[in-house]
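> Fold the following for me, if possible:
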Amino acid sequence: MTKKVWRADRLSRLGSSIFAEVANWKHEAVQAGLAVIDLSIGSPDKPPSERVRQVLADAALRPDAYRYPGTKGTRAYLGKAAEWMNHRFGVKLDPDTELVSLMGSQDGLGHLALALCNPGDVALIPNPGYPVYAAGLAVAGIDPYLMPLRPEHGYLPDFEAIPHEVWQRAKFMLLNYPSNPVSAVADLAFFTKAVETAKQHGVLIVHDLAYSEMAFDGCRPPSILEVPGAIDYAVEFHSMSKSFNLAGGRIGFFAGNRDVVSALGELKANIDYGVFLPVQEAAIAALSDDMAGVHQPVSHIYEKRRDLFIEALAAEGWIVPKPSATMFVWAQLPKMEWGLSEDWTSRRISREMLRMQGVAVIPGDAFGSEGEGFVRIALVEDESKLLEAASRIGKFIRGEQ
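I've put the predicted structure just below:
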């Protein structure tokens, strides 16, 4: 008998994981003797506050902490999340019906289409956009409609350019501001227009607000749920990973329209048992400290790193606009002084930068076709490492060994 193929066809729709691919490049560079500076994955290099870590440690020592936690999340955690949403955005939510816990926002983003869509539906997603947006659709067998995000339009989608027949088939539209990878921000006027468009076409808006606390120059990103009546047409993902340095804890929450929250909660009730109870208690402490004004905002750290790194790159001859938010720099490829042929894509340049100088970044095409010609650089090392990275990048631009 011929051996059967033990691999689902749907995996071919996912494409290769760029993060796994870059990890292989990093391994090769280390094997070649390079001291790699990793500016690829957006994993915070700082820990949570000492109090949050102590709460986590104390909770983990309790004998009763190891029960199944429940998929929805504890009433204490969801209640605190609702309290924080009101404190931060002036948005009032019912923790029993309008919130559900997540193992990080990626958990919800990866499963949402499975909970909401049927064969033949379409979902509108940004291009460039975070890879899980497309991956979640691929797993669910849902067709994406890619909304181009371009610098000349402030990296905002043009709703009027979307064909009528696409709106007719669309189940939801995904927005992400502050944005990964392009680091753009959107104001409440944009979200008001988005909600009006959603009402016109009967489409749900899914807003990924993972970087709400990582904006610079006095910017305070809004929640789409601040728009009057938005809860009838919108839901929002929030993450504790970046705002509170709890990336490894895997915790976030999903908020908004109760029917949509219920649908995702129902799906998750069949596939997982929720977030470890001590991690929920740590998240409660983090949110409480933020509301009490004793949490040190992470935005200050990344704003300082941004300014330092952008200035250092400029000194090396690579002029890059300052991002308004997030931990990322979205940089158009520099002009190489040693001359490159036109077939040098963002992926090839990213690999050669790592091979020649030991600096790891993510090629822009990993986030969609509109990302070609760019790279994403994560500000996840201390200032001395960022200065060293800028120096090495300068050598790469000049073709020095």
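
> make it CA atoms for all contacts and neighbour counts henceforth
Will do.

> Any idea how many residues pack against Val132?
With neighbours defined by other CA atoms under 10 Å, the count for Val132 comes to 18.

> For it, which residues are in contact?
By CA atoms under 8 Å, 6 or more residues apart in numbering, the contact list for Val132 reads Gln106, Leu109, Gly110.

> before we go on, could you also do this sequence so I can check it against the first one:
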Amino acid sequence: MSEEFYRIKRLPPYVFAEVNAMKAEARARGEDIIDLGMGNPDGAPAQHVIDKLSEVANDPTAHRYSASKGIKGLRLAQANYYKRRFDVDLDMDSEVVVTLGSKEGLANLAQAITAPGDVVLAPNPSYPIHTFGFIIAGAAIRSIPAAPGPDFFTRLEYAMSYSVPKPSVLVMGYPSNPTAYVADLDFYQKVVDFAREHKLWVISDLAYAEIYYGDTPTPSMLQIEGAKERVVEFTSMSKTYSMPGWRMGFAVGNQKLISALTRVKSYLDYGAFTPIQVAATAALNGPQDIIDQNRALYKGRRDVMVESFGRAGWDIPSPEASMFAWAPVPEQFRELGSMEFSKRLIAEAGVAVAPGTGFGDEGEGYVRLALVENEQRIRQAARSIKKFLSKG
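Take a look at the predicted model:
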């Protein structure tokens, strides 16, 4: 009898582990590593949110088990956010559930709705949980383009015609991680129409909804009439409110999917710490200045990165949204591949990035750069990279 565990066998070695280990070892030696690899915001929530956390944590009754589905006030606050931001009406009891970050929510929804052998459509490259959440649940993944262009629907049609069994779930996320692609309402209308025709469940990851750099705000797929018949959407407070360590996210939309996720979660967790949920409610209901401040912060860093890296000899496409840039490996290093290039950047330039292959095989030839260092550090990284590139 094999002693290999079924789900562990389905997980390849974590691509980022080697780069992370090199980064840790270099820092242990006292080296200064500029970390553009992990999308880990360096800011803090608004003071009134921290004050609310402290206030509630000082209440002796607040330390008991909380509500797995999320406290009523927080679910209402999320419903109100969708109304004022997207003009979408949500029932806080049947169409909203609080998750321990969007990553946990996506993984638990995969467990709730997937049977071994199901076929799931997911973008390539994409955030790893979009695929591996379903792989862990026993599904087979069929890749679709990450870019929301004409080829997207051609590949969808092909997948529906030639997959056995027919796909049951379509996963997508815009603004996307890692590519920073964006989608508009016309595209979402076609997705909803396609899902309705083919009886597909659609999972939309909207974690970067508030980090956009143009004049047009990022839309929600739930703005499309009838979308709630087939769509559930995940959002996160991590980047929007600088709360990544708080692990606060939401799933909203289709009642059947929300019910399935809620039921699975009821077996797995008791919900986030109540003071965190109350403070998250204060973030959603209170002054929203931090959203504009964070958007301006990331836009400034994006502009500095594109300009300074370009002068250093590495042309970085300017992302329209998200807190990431998706950059082709410089031509002279293309044959190395994204992993070896990333390792050399750490060793020879003191700059950490995320190898594109960690986001799927279509990510080979690219690296992801996170806008999580201040502008001075980004310029410092550019100077180091210029020396690195000059040595070839």
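
> possible to save the contacts of Val132 of the first structure as CSV with neighbour count, distance to Pro126 of the first structure and secondary structure?
Shown next, in CSV, are the contacts of Val132 of the first structure (neighbours: other CA atoms under 10 Å; distance: CA to CA, whole Å; DSSP: H, G, I helix; E, B strand; the rest coil):
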residue, neighbour count, distance to Pro126 of the first structure, secondary structure
Gln106, 22, 16, helix
Leu109, 23, 14, helix
Gly110, 19, 15, helix
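
> closest to Gln357 of the first structure among those residues?
Of all those, Gln357 of the first structure sits closest to Gln106, with 31.6 Å by CA to CA.

> what do we get in the second structure for that closest one?
By TM-score structural alignment, Gln106 of the first structure lines up with Lys103 in the second structure.

> what's the answer for Ile349 of the first structure, then?
Aligned by TM-score structural alignment, Ile349 of the first structure pairs with Phe341 of the second structure.

> Assumed that match was part of a helix.
Yes - under DSSP: H, G, I helix; E, B strand; the rest coil, Phe341 of the second structure sits within a helix.

> Skipping adjacent residues, who's closest to it in space?
With sequence-adjacent residues excluded and distances taken as CA to CA, 6 or more residues apart in numbering, Phe341 of the second structure is closest to Phe333, at 6.6 Å.

> Confirm that that neighbour sits in a helix.
Yes - with three-state DSSP as the criterion, Phe333 of the second structure is located in a helix.

> Tell me how many other residues surround it.
Neighbour count for Phe333 of the second structure, taken as other CA under 10 Å: 15.

> again with Ser105 of the first structure
Neighbour count for Ser105 of the first structure, taken as other CA under 10 Å: 23.

> Over to Leu39 of the first structure?
If you count neighbours by other CA under 10 Å, Leu39 of the first structure ends up with 21.

> That one pairs with which position in the second structure?
The alignment partner of Leu39 of the first structure in the second structure, by TM-score structural alignment, is Leu36.

> And for Trp25 of the first structure?
Going residue by residue (TM-score structural alignment), Trp25 of the first structure aligns to Met22.

> picking up where we left off before, which of the contacts of Val132 of the first structure are conserved in the second structure?
Mapped onto the second structure and checked by both residues aligned by TM-score structural alignment, their matches' CA atoms under 8 Å, the contacts of Val132 of the first structure keep the contacts Gln106, Leu109, Gly110.

> Kindly reformat these as CSV containing distance to Ala234 of the first structure.
Below are these laid out as CSV (distance: CA to CA, whole Å):
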residue, distance to Ala234 of the first structure
Gln106, 18
Leu109, 14
Gly110, 17
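
> and of those, the nearest to Phe396 of the first structure?
For these, the nearest to Phe396 of the first structure is Gln106 (34.0 Å; CA to CA).

> quick one: that closest one from Pro131 of the first structure, how far?
Applying CA to CA, to the nearest Å, the value for Gln106 of the first structure to Pro131 of the first structure is 10 Å.
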